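> Sequence and predicted model, in that order:
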Amino acid sequence: MKLDKFDREILRVMQKDATVSMAELSQYVGLSHTPCWRRVKRMEAEGIIRQKVTLLDAKKLSLGVSVFIYVTLKNHDGDSLTKFETAVQEIDEIIECHTTSGDKDYLLKVMVRSIEEYELLLKSKLTCLPLVDHLSSTFALKQVKNTTELPI
């Protein structure tokens, strides 16, 4: 789907505040209510707008420890990858899982309350993930940038 300047502006505004009313959105982008509404509905139907979410403050929820974990698997056949990826879905503390190129197979992002909580998670769940050969953890010291907005 080709996006014009109005579509892109609608997306920019909605990324900043998904609760914006259609009346406010149409004012921000310089369209009347109905054409703006049609564009939003079209982008929802096309899957460009997947969902509207509420963003939470991890620190205020006492989830102050972010850990990035590189995972290397023992096997790389399709069944092994599927088993690992299915198991990852069951661990709530894993908030992101990416396949990667190079000598590591996956990159996980984990959020926990403390180093001790991470140690328990590591021992009780992460090392038990199917076909894991090696885990390498790195703790984030400070988050320098955090955005949910795509560069459109």
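That came through, no problem.

> switch to C-alpha atoms for all contacts and neighbour counts from now on
Fine.

> Show the contacting residues for Y28.
V13 (Cα atoms under 8 Å, 6 or more residues apart in numbering).

> Distance check, it against E9.
From Y28 across to E9, the span is 8 Å (Cα to Cα, to the nearest Å).

> now do G102
37 Å.

> which of those two has more neighbours?
Higher neighbour count among G102 and E9: E9, with 17 against 6, using other Cα atoms under 10 Å.

> for comparison:
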Amino acid sequence: METFDLTDMKILRALQDDARLNTKEIAHKIGLSVTPTYERLKKIERSGVIRQYVTLLDAEKIGKALTVFCNVSLQLHSQKLIRQFETAIRKMEEVMECYHLAGTYDYMLKVAVADMKSYQYFLTNKLAAVENIAQVHSSFVMTPVKYTTSYPLDLSS
């Protein structure tokens, strides 16, 4: 694992807050000149800690007002069947996130759709078509209380 000092962490924090910042703007925010900021940013990018730069959209404004957390249990747990399930899930555009879990359920999916009718279609025509699913438990988001994509960074050094 790459080690980052306080200045690197400040760069990462600034980019988590706004990935559109250019090097000059980052330098101003962290109190460093442009050239060393640029060099540090390139070092951070080469380390792979920044996976990609993205734009976050407002789900309601693009017609994806219903968020569903869907817990899935598989019938059998062979490597082949697990790979088949994961491959099928990766192809479903409604699935925003998928986690393989330890515990009561095998997977948790975050699904974004327009409305209940759209979710019913997804569930019956896409998810139910995947082989080896034993159980599906859906929880519907009423109000998002906290949503962030930023990881907490230690800036106390």
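Done, it's in. In this text the structure is predicted, and so the values were computed from the model without any measurement.

> quick one: TM-score?
TM-score of the superposed chains, computed with TM-score structural alignment, normalised by the length of structure 1, equals 0.97; 152 aligned residues with a Cα RMSD of 0.8 Å.

> Just want the most central residue of structure 2.
E97 (6.0 Å; Cα atoms, centre = their mean).

> In a strand, that residue, correct?
Yes - assessed with DSSP: H, G, I helix; E, B strand; the rest coil, E97 of structure 2 lies in a strand.

> pretty sure it contacts K110?
Yes - using Cα atoms under 8 Å, E97 of structure 2 is in contact with K110, at 5.0 Å.

> where exactly do the helices run in structure 2?
Per DSSP state H, structure 2 carries helices over the ranges 6-17, 23-30, 34-47, 79-90, 116-121.

> The first one vs structure 1 - mean distance after superposition?
Pointing back at helix 6-17 of structure 2 there. Once the two models are superposed, helix 6-17 of structure 2 sits on average 0.5 Å from its counterpart in structure 1 (mean Cα distance after the TM-score superposition for structure 1).

> Ok, the fourth one next?
In this overlay with structure 1, the average offset of helix 79-90 of structure 2 from its partner residues is 0.6 Å by mean Cα distance after the TM-score superposition for structure 1.

> Give me the contact list for that helix.
For helix 79-90 of structure 2, the external contacting residues (Cα under 8 Å, 6+ apart) are V95, C98, V130, E131, N132.

> hang on, the earlier thing: so which of the helices of structure 2 is nearest V68 of structure 2?
For the helices of structure 2, the distance to V68 of structure 2 is smallest for helix 116-121, at 8.2 Å, taking Cα to Cα.

> Can you tell me what sits against that closest one?
Residues outside helix 116-121 of structure 2 that contact it (Cα under 8 Å, 6+ apart) are L66, V113.

> one more time with 7 Å
Helix 116-121 of structure 2 has contacts (Cα atoms under 7 Å, 6 or more residues apart in numbering) with V113.

> Could you do stretch 38-58 of structure 1 as well?
When contacts are defined by Cα under 7 Å, 6+ apart, stretch 38-58 of structure 1 is touched by residues D7, A18, G64.

> Could you find the closest non-adjacent residue to the first one?
So that's D7 of structure 1. Excluding its sequence neighbours, the residue lying closest to D7 of structure 1 (Cα to Cα, 6 or more residues apart in numbering) is R39, at 6.8 Å.

> What lines up with that neighbour in structure 2?
R39 of structure 1 maps onto R40 in structure 2, with residues paired by TM-score structural alignment.

> looking at structure 1, which residue lies furthest from center?
S32 (32.8 Å).

> how far away is the nearest residue to that one once chain neighbours are set aside from E149 of structure 1?
In space, and not counting its chain neighbours, S32 of structure 1 is closest to S26: 5.6 Å by Cα to Cα, 6+ apart. Distance from S26 of structure 1 to E149 of structure 1, counting by Cα to Cα: 20 Å.

> In terms of neighbours, single out the busier of these two.
Counted by other Cα under 10 Å, S26 of structure 1 and E149 do not tie: S26 has more neighbours, with 19 against 12.

> Trace the more buried one over to structure 2, please.
With TM-score structural alignment as the matching criterion, the partner of S26 of structure 1 in structure 2 is A27.
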